[in-house]
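Asker: Prediction below, plus the sequence it came from.
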Amino acid sequence: MSKVIINSFEELEKLVGHDLGISEYHEFTQEQINLFADATLDHQWIHTDKERAVKESPFGDTIAHGYLTLSMLPHLWNQIVEVRNLKLQVNYGIEKFKFNQPVLVNSKVRLAAKVISAINLRGVTKANIGVKLEIEGNKKPAYEGEIVFLYHFNS
């Protein structure tokens, strides 16, 4: 799988409306879910107590935190796109975002990305990227929405 290479605002602007690609699959293990719970102090049993989740959860097993799945965006995004010639990149926002489906432990997910818009704001590029986290074997994605980056390209 080859990455899309972007070197300038003009190159990004030409990609508006186009799919950029799909990342490799990532598997959410119970260890990763537990580490995220420790890092965020979110130890809700649906994430960390397998025995209870199997018995009591409507999902039948533990699930990844929604924000854990969201936090994987940079890793998965970097498998799809390489933005070069940058002074700085800033995560600017998340828009029209919805968690649609829980991600069960040991599920594999991948990111699909599409350029929604690219605007030049006095030398700073504002890029809205449509993202969808697909769950292997599931028609409904884990989430869909737009992430917004600010790219400060070198002149």
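Answerer: Happy to help now that I have it. Being a predicted model, the structure only gives us computed values, none of them experimental.

Asker: CA atoms for contacts and neighbours, from now on please.
Answerer: OK.

Asker: The residue of the chain most remote from its centre: which element?
Answerer: Among residues of the chain, the one most distant from the C-alpha centroid is residue 55; the distance is 30.0 Å, by C-alpha atoms, centre = their mean. In this assignment (DSSP states H and E), residue 55 forms part of helix 50-56.

Asker: And residue 78, by the same measure?
Answerer: Going by DSSP H and E, residue 78 is part of helix 73-80.

Asker: Buried residues of that helix, list them for me.
Answerer: Buried residues in helix 73-80, counted by 16 or more other C-alpha atoms under 10 Å: 73, 76-77, 79-80.

Asker: and which of these is nearest residue 6?
Answerer: residue 80 (11.0 Å; C-alpha to C-alpha).

Asker: Report the next helix or strand after the longest helix seen in the chain in sequence order.
Answerer: Ranked by number of residues, the top helix in the chain under DSSP state H is helix 30-40. Moving toward the C-terminus from helix 30-40, the next helix or strand (DSSP H and E) is helix 45-48.

Asker: here's the one I want to compare it with:
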Amino acid sequence: MSQLTINSLEELESYQGKELGVSDYHTITQEQIKKFADATLDHQWIHLDENRATIETPFRSTIAHGYLTVSLLPYLWGQIVKIGNVKMQVNYEIESLRFNQAVTVNSRVRLRAKMLSVKNLRGIAKTQIEVTLEIENSRKPAYTGVVTFLYHFND
């Protein structure tokens, strides 16, 4: 994986309509699922009870929380693009997020990103990025959506 480095609004604008790249794969472990359940107070058995999930679900294993996979966005995004020369980045919006496929424990996922648009809001860059969380060896992605980040560049 080759990380892009972008240091200005003008550089961001040059990537409109282009695929930015893909992150490395990240393995979703049962320990990560358990920690997420504890952090969010979401202890539904389908995420935590390995024996029951093997017997009672069509997945034949526990699955990651959908929001756990979404929470990986900043980490995986940071592997694709390094935005430099910024005072602040703000996670602004998620549009049209659709969960397409459950992520079973020990699956490997990676993020694919495409820059849809960049708007200059009085010196603040508003970027809309199409994101797809791919599951290794699966035709269907875990999710697709459009995320919006605001970048406050240094003068």
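Answerer: Arrived safely. On a predicted model such as this, the values are computed, not experimentally measured, just so you know.

Asker: Report the distance from the helix holding residue 55 of the first structure to the chain centre.
Answerer: Taking C-alpha atoms, centre = their mean, to the nearest Å, the mean C-alpha location of helix 50-56 of the first structure is offset from the chain mean by 27 Å.

Asker: and that helix, how far from the second structure on average?
Answerer: Once fitted to the second structure, helix 50-56 of the first structure is off its aligned match by 0.5 Å on average (mean C-alpha distance after the TM-score superposition for the first structure).

Asker: What residues sit buried inside that helix?
Answerer: Within helix 50-56 of the first structure, judged by 16+ other C-alpha under 10 Å, the buried ones are 50, 53.

Asker: got it, and stretch 10-26 of the second structure?
Answerer: Neighbour counts over stretch 10-26 of the second structure (16+ other C-alpha under 10 Å) mark 12-13, 15-16, 20-23, 26 as buried.

Asker: Okay, strands next: where are they in the second structure?
Answerer: 4-6, 19-22, 26-27, 81-83, 86-99, 108-121, 124-135, 143-153 (DSSP state E).

Asker: residues in contact with the fourth one?
Answerer: Applying C-alpha atoms under 8 Å, 6 or more residues apart in numbering, the set of residues contacting strand 81-83 of the second structure from outside is 3-7, 20.

Asker: What is the nearest of those residues to residue 35 of the second structure?
Answerer: Closest to residue 35 of the second structure, out of all of the contacts of strand 81-83 of the second structure and judged by C-alpha to C-alpha, is residue 3, at 28.7 Å.

Asker: so what's residue 31 of the first structure up against?
Answerer: Under the criterion of C-alpha under 8 Å, 6+ apart, residue 31 of the first structure has no contact partners.

Asker: I'd like the distance between it and residue 65 of the first structure.
Answerer: To residue 65 of the first structure, residue 31 of the first structure is 13 Å away according to C-alpha to C-alpha, to the nearest Å.

Asker: Tell me the spatial nearest neighbour of residue 50 of the second structure, not counting adjacent residues.
Answerer: Distances taken as C-alpha to C-alpha, 6 or more residues apart in numbering put residue 62 closest to residue 50 of the second structure, at 5.6 Å, once the chain neighbours are dropped.

Asker: give me every residue that touches the aligned residue in the first structure for that neighbour.
Answerer: Using TM-score structural alignment as the criterion, residue 62 of the second structure maps onto residue 62 of the first structure. Shown in contact with residue 62 of the first structure (C-alpha under 8 Å, 6+ apart): 30, 45-50, 53-54, 104-105.
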